[in-house]
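In: need the 3D shape of this:
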Amino acid sequence: MDNKLSRRNFLRVVAGSTAGAIAVSAAPIALAAPAKQAEVTGPPNLDDLVGVPAAERVPVNPRVITPYEETGQYGGTWRRAFKGISDRWGPTKLNEEMAIEWDAPTPEDVGLTANFISEWVQNDDATEFTFTLREGLKWSDGDDFTTEDVQFWYDYMYLGELGNKQDYYTLGGVDMELEVVDDLTWTVRFPSPNPLLPIFIAKSTGGMTAGPTMAGPSHYLTRFIPDHENADQAAIDAAMEANGVTSWQELFGTAGDLQGPIAFWFRNPELPVVNAWKSSNLPTEDPHIMERNPFYHAVDPDGQQLPYIDRIEHALFDDNAVFDLWIAQGRIDMQSRHVDSANFTFYKENEEAGNYRVMLWRNASTNALHPNINNADPVLAELFDTAQFREALSIAINRVEINELVYSGLFEPRQASPVTGSPQYDPEFESRWTEYDPDRANALLDELGLEMGSDGFRLRPDGEPLVFRILHRETTGTPGADEMQLVEDYWRAVGLNVSQDVVERSLYEERTENGDVDVGMWSVDRSSIVMADPGRYIGTTDDGPWAPLYGHWWTPGSPLKKVEPPADHPIREIWRLWEEARAEPDEAQRNAIFQQLLDIHKEHPYQIGTVGESPRINIVANNMANFVEGYIADDTLRDVGLINPVQFFFRS
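Out: Model prediction:
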């Protein structure tokens, strides 16, 4: 068998995936009347271990999740790998609990479904939404989950000092109103239509990181809030000392992210959760361990409480070569994160030795460079904000060569834009400024007055040497590092004195948040259902730092460094169009308005794409069942989380 994967063969394998035609309605789903519920059962010995029978651990009306292939068996440890605490999204995306979640029974069919709520309804103009919890829903410690937990989140995490004000809750500077109806039901109201709220929740939880939406375990977290009647000052002091922070707010997180050592499931084994698994140790330990939540709220059609798998372990690694070796040795049961598409042949050649199979999805992302128009150096900021300079940067890049030399032809040379099959896909945008033309690039730079110096590199308009750096996290020996070396070479070939800063992810995030970056390298993902998270195109997603400080200025309540854009800057029109689109109840009109926003990027891209739409390689152990091929991989759709990891299992 030929283990090499051509792009043609790849596209054949994933033909008919969600990439073919993604269309999602944000309207509530009419839930069918449930069939007679099967008797609830659980893993062997869990009743005795917890002291509560399975039927009392799940809600009266649990969520029913249908396995993709077959009813599973209980047990086993799912072995994965991660790069430590900054690699938080690997474990988290397997384990998120939004009130409303994506539902993808087939690759062609993506919709929404109620998760730990039993239903949601909205009024005609989408200014009012009512949510109802599943009756008998519990936290992982067995405590009841009620609207008291919703009120707590609203008072302290949303309105209070913790300031987790998502822009889909605070519209036009006006905060969302909350009315608690009863123990299970609550209503939220907005000053203007908010028709996209359901898909915002499905993408971003709308509350604590990994969920739950609009709630937090009040019986536990109120201990760490000094002015609450349940406050435990000794516990607050001990937690602050143990975690090296100086305020109680930092225990919950910084910048409203709720990823602090007390409030983030990944960092606090004691935190009660509604997720399928909970941390049983710290992410600084090797391996990091996640163990089943005995009170998880979902069952399969036979009444078996999910998840099927008992435990997930993440082994720590720094070097991708070590991770690839683990795969070849059969030490990884299922993983796509850190599995590099450029190494497809290696993974195929080691399938038998590693006792796994390679299963393909498709990435809804494009590798991209982000010239920072908020650069602290005003000369660089002005250059990066000049379309002619960005065009020169873009057409100086030989995308075809990058694809062939680095990625064996598996990627697609393209601009940073919505991917094939997205409702916003535009072939003209995809090809904008992508033709390799170093002669024109040189001419554009000459027209800008960037004269060549005696050393062969260009001078700035002020006569000083034009020098800037590419900030990224691609370590030597990886395809990403090889790509960045080629980009450096291409830009230096047109007289730009460019070098690279290679940093660890947490430092990259810190620097991009502060605007301390010349050109950042990060993928433009979230390109399938773009309106669910348009941050890449409105300047509010810092790891793609084309306008981070403008984005902070526009984001309500952001504590990060910010700069107000000039009155005539195009980003203000981008923001105006987004506010208009998100409030438009009519879907056709909303799409037309949003297209105007994308057309601003199409005319003069702020994010310079190189190659994208690559295969997403999933390493899947031969005895792991219910993982299926053909889906699109995107942060918006929560990557592998899209197909409910709770229904994965190991065949005995």
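In: from here on, contacts and neighbour counts on C-alpha atoms
Out: Fine.
In: distance of the nearest residue to Pro645 once chain neighbours are set aside relative to Ala588?
Out: Closest residue to Pro645 apart from its sequence neighbours, by C-alpha to C-alpha, 6 or more residues apart in numbering: Leu94 at 6.3 Å. Counting by C-alpha to C-alpha, to the nearest Å, the separation of Leu94 from Ala588 is 33 Å.
In: neighbour count winner among those two?
Out: A side-by-side neighbour count of Leu94 and Ala588, using other C-alpha atoms under 10 Å, places Leu94 first with 21 against 9.
In: run this one through as well so I can compare:
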Amino acid sequence: MRRILLSGVAMAALPMAAYANCPAITLSDMQGVSGGAYPQQFELSVFQDAAGCEMEFKTNPDIESLNSKIKGNGDLPALAERLPAEPLVVVPYDSIGQYGGTLDVLSNATEAGTSDFLSVRHVNFVRYSDDLQTIVPNVAKSWEWNDDFTQLTLKLREGHKWSDGTPFTSADVRFWHDNLMLDANIFEKPKDYVTVGGETMTVDTPDDTTVIFNLPAPKPGLLAFFATHYSQPFQPKHFLGKFHPDLSDDADSYAQSLGFENGYDAIKAYYGNSDWTDTPTPMLSKPDLVEGLPKATYPTLESHIYVSDTTEGRHLVANPYFFQVDPTGQQLPYISEQDEVYINDNEVRILKLVNNEVDYKSQSLQLESAPILLENQDKAGYNIQLRPEITMSAFGFNVTHEDPEKRKVFGDVKFREAMSLAINREELNETGFFGQGTPKQYVGFSPLPKFADPAWESYMAEYDPEGANARLDELGLEDVDGDGLRELPNGEKLVLNLNYSTQGVAGQTVELVSQFWREVGIDSVVKEVTPDEYRSAQSSNNLDVSMWRKGQPMAIVLGNNELWVPPFENYFGNRSGMLWAEWVDSAGAAGVEPPEDVKTLIDDITAFQSADQESEEFAELGRSMIKKMVENLFFIGTVNAPAPIFHSDRVQNFTDFKTHSYEYYRTYPYRATQWWLDE
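Out: I've put the predicted structure just below:
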């Protein structure tokens, strides 16, 4: 029994079920409520039983006004008709929130530096809880594996709706898989996460709330992929399906009536031909058509939806059909609107943070900015957390360079050994990371799995300029003209073009590494470019050296093979061996054939993802992968260090992050839908 206070007199309360609403519990004060299968959240029926209450639902008082800004949305029904039959009950960290306000954030540019902001509103079937160990339900109500991890069955929430009020069902998952991911007109080849060993999975939908993923071989890491990846394995069939020629005979004519070339052109305008959920909407990509379009962006399950999209930034409003509530029945999110501004100049971004003009930021923040941020946090009214990175800055020489002389040199492991030995990681740590980091070699996993030999993290990572010079001499890279800098074996100047983006690597790190390499006779030119310029050059095989943060925890590797198959990451990461990738993708019809170690890595990661994680086979495969990755030095590690996470004091229910981590998808484990703004 609970006790309540009436007119200053404590009285025994009636059983909690007699009350009109549920207790305002938080993680800091659970008021005796316990139970539930997962931390920090309950299914509605479980919560009502645990709290002895019957929940009444409440909505944002401004929701009608917010809904009116969403192009194509009709009048709103009552809240009970907008929520699923079993909404997810999210227990806030410290306080029950208040509605309203606008969350102000920064990104670099469209599709650049935006994963920060995407993660705040992101949803998927499941997520990692903030312990980064426990996978918990989100869009999916529950899941079940078969005995050999070849079949994953998900149960969706009955009555869940898209942001326009249309029912969300298993058909939307099957549409995503069959008609988007496996359509070569949208994706040239299937993404690795919908395949196992190159074979695609299939999706069954026996009813509206059941989704069955059938895998050609065991892949227990698929669930961890859903918990961490930015892509979303469901798309609105009721809207995008109208443009798909396999689903509608009128797809092309309907699209043409709206001003598109055909149905696929319309799909690409809304969804893009990428699984990156930040593809420009028609408001930006097709602004001349927006007035006549039924919707300005496709419906979402996320907490907020775009209502404007320009080259200067984006604005979003709360999703009136969002599926989460707090313990008192208030529909989440608390924050009414979100505003994203694009600023590609790092110094300007830092100034805006110091002036407390931003509510949250972690992406693109490097440790070198920590002193000025820490110095001003108390007087400016914000908070800085320094948290360890999963990744570290890594350098990858272009082993399939278009210039045959550079390709020959970069492709020789002795050259890569020399360039690794030439880096003074201790000095880099002291100068660039204030002594807060740990010098390491890149090994492919972060942190190092328990089955691995720790010695790999120091392989060719000691500072040994004599060893570097000896290897460079052996390769015939001599100083022909006596200027202290080495030429290529054919006599041409060897100058490395070190183009970098602050989003991926600190400028000071690049400058210091450039100096270390110059000390062993390798000249370079350092130039900062935008993320888009960097990625375009990388994709076109036009970089001398790739440089970006790199590394993944084993949980993610088990569901995503991209760090182990050329070009060793996706478009947004640190890639090398682009022509090896072309050879792999074309089954040898194009590109450059990779060495045997690379071919073995491809086989090993496939077997690794399917192996019993408690078996010696699993450990042996993992050790083999690390050995081949490290001995070949496809990527050269530097220093693993912490980085700043910024939030304004007005953001409530902001908890301590465990990592500064894109790999666990930034804010996603920390439940940003329960943030609220203390104005």
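In: what about Ile305 of structure 2, which helix or strand?
Out: Secondary structure from DSSP states H and E places Ile305 of structure 2 in strand 304-309.
In: which residues touch that strand?
Out: Residues from elsewhere that reach strand 304-309 of structure 2 (C-alpha atoms under 8 Å, 6 or more residues apart in numbering): 69-71, 121, 163, 280-281, 283-284, 296-297, 299, 314-319, 337-338.
In: give me the buried subset of these.
Out: Those of those that meet the buried threshold are 70-71, 121, 163, 280-281, 283-284, 296-297, 299, 314-319, 337-338, by 16 or more other C-alpha atoms under 10 Å.
In: mind checking which of those residues are in helices?
Out: Within those, residues falling in helices by DSSP state H are 121, 283-284.
In: how about those in JSON lines, adding distance to Trp580 of structure 2?
Out: JSON lines is the format used below for those (distance: C-alpha to C-alpha, whole Å):
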{"residue": "Arg121", "distance to Trp580 of structure 2": "36"}
{"residue": "Met283", "distance to Trp580 of structure 2": "37"}
{"residue": "Leu284", "distance to Trp580 of structure 2": "35"}
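In: where in structure 1 does the strand holding Ile305 of structure 2 fall?
Out: When strand 304-309 of structure 2 is aligned against structure 1 using TM-score structural alignment, it corresponds to residues 277-282.
In: shouldn't His238 of structure 2 be within a strand?
Out: No - according to DSSP: H, G, I helix; E, B strand; the rest coil, the state of His238 of structure 2 is helix, so it is not within a strand.
In: how about it, what's its match in structure 1?
Out: Under TM-score structural alignment, His238 of structure 2 pairs with His219 in structure 1.
In: what's the burial count for its match?
Out: When neighbours are defined as other C-alpha under 10 Å, His219 of structure 1 has 15 of them.
In: cool, Asn429 of structure 2 as well?
Out: Counted with other C-alpha under 10 Å, the neighbours of Asn429 of structure 2 add up to 20.
In: aligned against structure 2, show me the partner of the residue nearest to Pro645 of structure 1.
Out: With TM-score structural alignment as the criterion, the equivalent of Leu94 of structure 1 in structure 2 is Val120.
In: for Thr386 of structure 1, same thing?
Out: Aligned counterpart of Thr386 of structure 1 in structure 2: Asp412 (TM-score structural alignment).
In: pull up the gap between its match and Asp544 of structure 2, please.
Out: On the measure of C-alpha to C-alpha, Asp412 of structure 2 and Asp544 of structure 2 end up 14 Å apart.
In: could you do Arg518 of structure 2 as well?
Out: Following C-alpha to C-alpha, the distance that separates Arg518 of structure 2 from Asp544 of structure 2 is 15 Å.
In: neighbour-wise, which of the two wins?
Out: For the pair Arg518 of structure 2 and Asp544, the greater number of neighbours falls to Asp544 (25 against 17), based on other C-alpha under 10 Å.
In: corresponding residue for that one in structure 1?
Out: Aligned by TM-score structural alignment, Asp544 of structure 2 pairs with Asp518 of structure 1.
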